[in-house]
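> one predicted model, sequence on top.
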Amino acid sequence: MGQLWRYIKTIMGIIFRHPITGATIIPILPDGRIVLIRRQDTGQWGLPGGIIDWGEDVLTTVKRELSEETGLDLLTIRRLVGVYSSPDRDPRIHSISILIEAEVTGTLAIRDSLEVLAVEAFDKDHLPLGNLSHDHDRQLVDYLQGLTVLA
C-alpha cells in the first residue's frame, strides 16, 4: 500500500503541479471548549476541515466541513490564525491549510462516518496535544499562544 500511495502522489504532483488548498477550523463552543474529531484514517484526534471544493470559497468550505464532521453550525469567524503550507504538513499530499477560529453552535454529531470516528469538545487545559493528525499540534499551540502564523 505504501508503494502504491507514493506512486499516486507522484502522478498527482505531475498532473496538478500545485498544492491542494483546504480550510481547517478551530471550533469554539459558547462555553469555550474546542471541538476535535477523531479521524477514521489514522484514529488520531485533529481539527475539522477539508479541501476547498471547485467553485467554493473558504467560508462555504468552513460551513460545509463543520456540518459534515461535527454537526455544528458556524456563528461567526473570529480570526484568521494562520496559513500552513509546508510540503510535509499533510502526510498524504502537499496541501495548504487556512486555519481559522470560529464561534459555533449546535449539537455534536457525526454526519460523515467515512472520515470521522468521533467528535468531542475539550477544555483548553485538556486538549489531547502530542499526537494530533497532520500538523494540528502546531496549529493548536500557535492558536493558544495567540499567534498569527504564515508557515
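Received the coordinates, thanks.
> please count neighbours and contacts with C-alpha atoms only from this point.
OK.
> wait, a strand at Ile110?
No. With DSSP: H, G, I helix; E, B strand; the rest coil as the criterion, Ile110 is coil rather than part of a strand.
> pretty sure it sits against Val119.
Yes. Under the criterion of Cα atoms under 8 Å, Ile110 makes contact with Val119 at 6.8 Å.
> second structure for comparison follows:
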Amino acid sequence: MIQLWKFAQAAIALILRHPVTGTSIIPVMPDGRIVLIQRRDNGRWGFPGGMVNWGEDIPTTVERELEEETGLKLVAIRRLVGIYSAPDRDPRFHSICVVIEAEVDGSMTVQDTLEIKDVKAFAPSEIPAGSLSHDHDRQLQDYFNGLTTLA
C-alpha cells in the first residue's frame, strides 16, 4: 500500500509540476485584418487559442480552438511565430505557448460564451496594442517584425 501511495504522489507531482502546452493563433482574414477575441476573465483583447488536448497535435488544436472561439475556419497555417515559455507569461499557470499565423475565412461568431465576450477583425493599425491580454503584445510585435521567437 505504501508503494502505491508513493507512486501516486510521484505521478501527481509529475503532472502538476510541468507546464501546460497551448497555442495562440494570429488569424488573418482574406482582406488582411487580424482577428482578436475579447476575454471574459479580464476584458482584454487577445489572440484566440487554448490548451492542447490529450492525443491532439498542434495543427488540430489550432483548427479546433479557432472554430470554438471565433467561428472561423482554418484555411492554412502560414508560419510559426514563436514558442513562448516564460513561467510568468500567463497569470493563471505556467504554460508553453506555440504561436502561429493562420489564414482563415468564414463568419465571425462567438462560440464559447463562457470564455469569450466578443470577436472582431482589426486592421493592423487599429489593434489595441499595448493593452492585449497575457503576453500577446510581445507575440504581436514579433509577428509584425517577421521574427520566429524562442523565449
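Yep, that arrived. A quick note: this is a predicted structure, and the numbers were derived from the prediction, not measured.
> show me the common contact partners of Ile110 and Val119 of the first structure, please.
Here Ile110 of the first structure and Val119 have Glu69, Thr70 as joint contacts, going by Cα atoms under 8 Å, 6 or more residues apart in numbering.
> and the residue most central in space within the second structure, how far is that from Asp90 of the second structure?
For the second structure, the residue lying nearest the average C-alpha position, counting by Cα atoms, centre = their mean, turns out to be Ser24 (2.3 Å). Separation of Ser24 of the second structure from Asp90 of the second structure (Cα to Cα, to the nearest Å): 12 Å.
> ditto for Lys120 of the second structure
On the measure of Cα to Cα, Lys120 of the second structure and Asp90 of the second structure end up 22 Å apart.
> for Ala10 of the second structure, same thing?
From Ala10 of the second structure to Asp90 of the second structure the distance is 25 Å (Cα to Cα).
> now the residue nearest to the centre of the second structure, what's its secondary structure?
With three-state DSSP as the basis, Ser24 of the second structure sits in strand.
> so how far is Ile77 of the second structure from Asp31 of the second structure?
For Asp31 of the second structure, the distance to Ile77 of the second structure (Cα to Cα) stands at 16 Å.
> just to revisit the earlier point, so who does the residue nearest to the centre of the second structure touch?
Contacts of Ser24 of the second structure by Cα under 8 Å, 6+ apart are Phe47, Pro48, Gly49, Gly50, Val62, Cys97, Val98, Val99, Ile100.
> quick one: map it onto the first structure.
Using TM-score structural alignment as the criterion, Ser24 of the second structure maps onto Thr24 of the first structure.
> skipping adjacent residues, who's closest to its match in space?
Excluding the flanking residues, the one nearest Thr24 of the first structure by Cα to Cα, 6 or more residues apart in numbering is Gly49, at 4.2 Å.
> from what I see, that neighbour and Val62 are in contact.
Yes. At 6.9 Å, Gly49 of the first structure counts as touching Val62 under the criterion of Cα under 8 Å.
> give me the more crowded residue out of those two.
The neighbour comparison of Gly49 of the first structure against Val62 (other Cα atoms under 10 Å) goes to Val62, with 27 against 24.
> which residues in the first structure form helices?
2-16, 58-70, 136-144 (DSSP state H).
> burial of Gly71 of the first structure, as a residue count?
Neighbours around Gly71 of the first structure, by other Cα under 10 Å: 18.
> so how far is Ala118 of the first structure from it?
Using Cα to Cα, Gly71 of the first structure is found at 11 Å from Ala118 of the first structure.
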